[in-house]
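Q: One predicted model, sequence on top.
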Amino acid sequence: MKSVHRRASGAKTRARAGERAELRIDALAAGGAGVGRLAGEVVFVPATAPGDLVEVELDRSARPARGRLLRVIEPSAERVAPPCSFADACGGCDWMHVRVEAQQAAHEQIVRQAIARATSLAELPEVRVHPAPQALGYRSRARLFARAERGEVRVGYRAPRTHDVVAVDRCLVLADEIAPLAGELPGLLRGAAGEGDILIAQGASRRPVVEILWRGALPPAVWQLLDQRTASGAWAGARVTLDGARQAASFGDPRPVIQGADGAPLLLAPGGFGQPSEEGAAVLARRAAELAHLDSSRSPHLVELFAGSGTLSVLLARGAQRPPGPAEGAPPAAPGGLASFTAVELVPEAVACLRQNLAARGLAGKVIEADADEAPIPPRADVVVLDPPRGGAPGAARAIAASGARVVVYVSCDPATLARDLGVILRGGFEITDIEVVELFPQTSHIESIVRLSRSRRPRADPGGSAPAR
């Protein structure tokens, strides 16, 4: 079929599948694609920047329609040349072609629009953006992918919208301590069969720790090299989990270690969740603690859900009173302190790290190993802080809405599930007082945000669903 070119302005006829068209990119959407319109219909075009005039090949089978970028006819002022030679092939940094300030503006707009759509609120507080201290070399941890083919192993990131592995021997967003691993791992895994995920991070004394989740076979040389790396002190630790194995094999201490928001070392569970940027995680923790403050004449009871290894806890728990013994009464809370601190986390290894992190700082608090999305909110809870995974916390949102809590601080990595859960909490008698975006993932479309809510009225009997039993 002969290609036909249409301009975005004045095009009245619907383009057919595979047809070429020109359109102007208006904005960036959640997920990273640019958004343009063709005859009034929305078209998503990856690898574009706001203001670009582009030629695309249309795919009308997708909803919304997708456009494969063929060329940039007129680059906008928001487009920059990516500093990384792998940027076009690698799916790791999907916004490296966008000016950093435009990335921040897009993150702000995406969060605001998601909340406005889900809550139907006519007015929202101004979104405060915390820029990243540095746009490159910021990641203290990352997930790589590896695939063995004919005895050689390619290590890198997934190509955009595929499971193909793009081999990367240097990554500009990795911190200096772990950046060499991208080039070192293919040789270490030589002779392996299969594929896997490789989590790299900083461990004790900022030495690398490596977590290998392998689906296939690893030759004896791999195990020997891992032992050598840790025994020599080049790596702090490593851990290997083979698909189907009942137990992981550990070398040295495979737990990641970052500098906590309080300046002290913070242990993370091996293979568990952790923010990508040490400095960004500190900003996030400080803001969560500041927003959790309750201006009250009495010391509040604070509950943290999805506490992980304690990235937020080490600040939230400050001033908490030691739980009384069996024969003791509750001690009076210190001025400006907490009456109590309770953290809920499901993963046992994260719970162990959380307890160790609190103990190392002399912080009091109760740590409960349970599913935070199903845990009841204690009747005396005044403040609830939650940092759920990407899927959000629908159960916790219902429990919070039905609770007596007065302040909620919701930390989220997904605007859509955040907005969904906020709608439930708002129906429980809360109002949004603060919305903030922390630039934890510069060069990417990923967004980390914080929303603070305060109670404006008593909860309804059943806001958006049944609350977990108490």
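A: Looks like it arrived, so ask away. Residues are numbered from 1 along each chain as shown.

Q: rest of the way, CA atoms for contacts and neighbours
A: Noted.

Q: Am I right that L23 is in a helix?
A: No. Judged by DSSP: H, G, I helix; E, B strand; the rest coil, L23 forms no part of a helix; its state is strand.

Q: That one reaches G36, doesn't it?
A: Yes. Between L23 and G36 a contact is recorded at 6.2 Å, counting by CA atoms under 8 Å.

Q: what touches both of the two?
A: When contacts are counted by CA atoms under 8 Å, 6 or more residues apart in numbering, L23 and G36 are jointly contacted by no residue.

Q: Now do the buried residues in stretch 85-92.
A: With burial defined by 16 or more other CA atoms under 10 Å, the residues of stretch 85-92 counted as buried are 86-92.

Q: next, the one to line up against it:
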Amino acid sequence: MTLTFEDLTHEGNGVGKIDGYPLFVPYGLPGEEATVKVVKVNKNFGYGKLLEVTKKSKDRVEPPCNVFYQCGGCQLQHMSYDLQLEMKRNQVKNVMKKIAHLEHVPVHPTIGMKDPWRYRNKVQIPVGNRDGELITGFYRMRSHDIIDDMETCVIQDEVNDRSVHAVRRIANQLGIEAYDEKSDRGVLRHIMVRTGRETNETMIVLVTRTKKLPHQEEFIRQLTETFPHVKSIVHNINDRRTNVILGRKTKVIWGEEYIYDTIGDIKFAISARSFYQVNPYQTKVLYEKALEVANIDKNDVVIDAYCGIGTISLFLAQKAKKVYGVEVVQEAINDAKNNAKLNGITNVEFVVGEAEKVMPEWKNEGLNPDVIVVDPPRKGCEPEFLEAMVEMEPKRIVYVSCNPSTLARDLRILEDGGYETKEVQPVDMFPQTNHVELVALMSRVDE
């Protein structure tokens, strides 16, 4: 059947209608006509498969990745970067209208990258076996079948690509077996590489099922001779039958426990398990935007909820009188304290705990923040946390989000609690994918 695409879903699928019935088709672009096969029909909408584009959009581009249509890690390489940015802004506008019921709040144009490729500073790649040889590559969409003709990933740092190839070559030469998840046998499960964008320091993490890494000394010798910029080689043991990449036990087998990177003027120590943003260029843009709208001065007390390893906290501390960070993960708080020490920043205090429980305790102790910055996981904020935030009555709330829908839901609750949404700024942290980060500014109505 022939279909004309009118719009895009938030996942980047083309939307066409047959007698008012919407059909979602991956890789279709607005304004295009195409031959489509219907593959699934629900009550309110259906799914189609794109067979042939008969009238192309000016925004259709040739994906530079040779496995784009097999991999699924990126969803938008077939569309121009301008359209990607516009799509992300429209997605935010839609949820602000439909979920938050805030039609008139300014949603600014998405801040993109000058060069939206090779931005990821971390790769985690599975290892498999094909005809007795080790292979590395991402899984095919909706499968655990490794795409073995994948020589490069165009959104990964090239150093990470080369490091993965080197590990695979050395492991092959030393006869180290790949892990087989069906039989739960074999050795090497995943290769993880992290690179400091500003420092060029690299950490290589070898994830094995076994407690020992075979030929460890020779492996280290060859790897460090191949890559002099490698600062850390880490062995992680994951002996469970699981899809989780890292196991519980991690040990440094060569070099340092940390590599370092900087965002703006702040230096960060990154371990194998540290949460650290994968696109440091846009992280700087995102945090500078959060700092700008927070409008902090030297007399302000700030709370950074879900503070992680202290990335936003340390940015805020450059301007504020005092910053309090709270985070539920103990290791992250340890990293945050180390990062504060590393930068000689003394006006921050980090606490382990659930933000919704810690904040009422702080309020009872007489802590009255001027600004609260919140950067929750994809599921958004817990209702108790939103309630605690409203009760603390900060002048401003800066909400950093990686999920437009949960952001819109939470903004609605905060609006009903006496706050007004002033502006929303989308930032493209993950070009070529359908993800978008946001910074929203809210002020107390009586301010």
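A: On my side now, so go ahead. This one's a predicted model, so the numbers in the text were calculated from it and none came from an experiment.

Q: Post the TM-score for the overlay when you can.
A: Once superposed, chain against chain, the TM-score is 0.85 (TM-score structural alignment, normalised by the length of the second structure); 417 aligned residues with a CA RMSD of 2.7 Å.

Q: Filter the buried residues of stretch 85-92 of the first structure down to just the ones in helices.
A: Judged by DSSP state H, helices contain none of those.

Q: Tell me the one of those residues nearest I178 of the first structure?
A: If you rank these by distance to I178 of the first structure using CA to CA, G92 comes first, at 16.1 Å.

Q: just the helices in the stretch 1-150 of the second structure please.
A: When assigned using DSSP state H, counting those that start in this stretch, the helices of the stretch 1-150 of the second structure occupy the ranges 68-71, 81-98.

Q: Can you tell me which of those helices is most buried?
A: Per-stretch averages of neighbours, counted by mean count of other CA atoms under 10 Å, single out helix 81-98 among these, with a mean of 19.

Q: mean deviation (superposed) between that helix and the first structure, please.
A: Between helix 81-98 of the second structure and the corresponding residues of the first structure, superposition yields a mean separation of 0.7 Å, by mean CA distance after the TM-score superposition for the first structure.

Q: so what does that helix touch, helix or strand wise?
A: helix 404-416, strand 419-427 (3 or more CA pairs under 8 Å, 6 or more residues apart in numbering; DSSP states H and E).

Q: now that helix, how far from the centre of its chain.
A: The chain centre lies 18 Å from the centre of helix 81-98 of the second structure; the measure is CA atoms, centre = their mean, to the nearest Å.

Q: okay, and it goes to which residues in the first structure?
A: Counting by TM-score structural alignment, helix 81-98 of the second structure pairs with residues 100-117 of the first structure.

Q: Can you name the residues in contact with stretch 354-369 of the second structure?
A: 300-303, 305-306, 326-328, 382, 384-386, 388-389, 392-394.

Q: do that again at 7 Å, thanks
A: 301-303, 305, 326-328, 384-385, 388, 392, 394 (CA atoms under 7 Å, 6 or more residues apart in numbering).

Q: same question, stretch 271-285 of the first structure
A: Contacting residues not belonging to stretch 271-285 of the first structure are listed as 132, 138-142, 199, 211, 258-261, 311-312, 315, 438, 440 [CA under 7 Å, 6+ apart].

Q: Mark which of these are part of strands, please.
A: The strands, defined by DSSP state E, take in 141-142, 199, 211, 258-259, 438 from those.

Q: What is the equivalent residue in the second structure for P442 of the first structure?
A: Alignment note: P442 of the first structure maps to P431 in the second structure; criterion TM-score structural alignment.

Q: sorry, that was for G67 of the first structure
A: Aligned by TM-score structural alignment, G67 of the first structure pairs with G48 of the second structure.

Q: Before I go, just wanted to say thanks for your time.
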